[in-house]
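1. got a structure for you, letters missing:
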């Protein structure tokens, strides 16, 4: 069950990190999504993923 929860959270983070037109917007939405799902550590990971997924 834990594996499924982590996979779902990862999928949600990837979707939220893809929102926005600029790297700043993507980092902000990724950080916000990460914070909601996993707290401060999730915000850091989400912001990093969001910035890294910019085209």
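-> Great, that's in hand. Treat the numbers as computed from the prediction; the structure is a model and nothing was measured.
2. Please count neighbours and contacts with C-alpha atoms only from this point.
-> Noted.
3. can you map out the helices along the chain?
-> 2-17, 23-52 (DSSP state H).
4. buried stuff in the longest one?
-> Read it as helix 23-52. For helix 23-52, a neighbour-count test (16 or more other C-alpha atoms under 10 Å) marks 23, 25-35, 37, 42-51 as buried.
5. want to compare, so here's the second one:
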């Protein structure tokens, strides 16, 4: 993995804290960010969207005051 890919992946993961007010908004926001990160790193868009959605929902549900 190149350093550029690694930096972009870390930046995308950091932006997963873009929570929504409802569970659906949280999932949609995470999916969009995950798919975008996958597109930048030449990964699977579906897999990136699934991981992004799950990660964002988990973060927002565990840390509601930070969203």
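-> That came through fine. Here the structure is a predicted model, which is why all the values come from computation and not from measurement.
6. What distance do you get for the aligned partner of residue 51 of structure 2 in structure 1 to residue 1 of structure 1?
-> Taking TM-score structural alignment for the superposition, residue 51 of structure 2 sits opposite residue 45 in structure 1. Using C-alpha to C-alpha, to the nearest Å, one obtains 22 Å as the distance from residue 45 of structure 1 to residue 1 of structure 1.
7. who touches residue 18 of structure 2 in this structure?
-> 26, 29-30, 56, 67 (C-alpha atoms under 8 Å, 6 or more residues apart in numbering).
8. Next: residue 35 of structure 1.
-> 41-43, 46.
9. now swap in residue 36 of structure 1 and tell me
-> Residue 36 of structure 1 neighbours (C-alpha under 8 Å, 6+ apart): 42-43.
10. what do you get for the one 5 residues further on?
-> Residue 41 of structure 1 makes contact with 34-35 under the criterion C-alpha under 8 Å, 6+ apart.
11. now residue 47 of structure 1
-> Counting by C-alpha under 8 Å, 6+ apart, the residues that residue 47 of structure 1 touches are 17, 26-32, 34.
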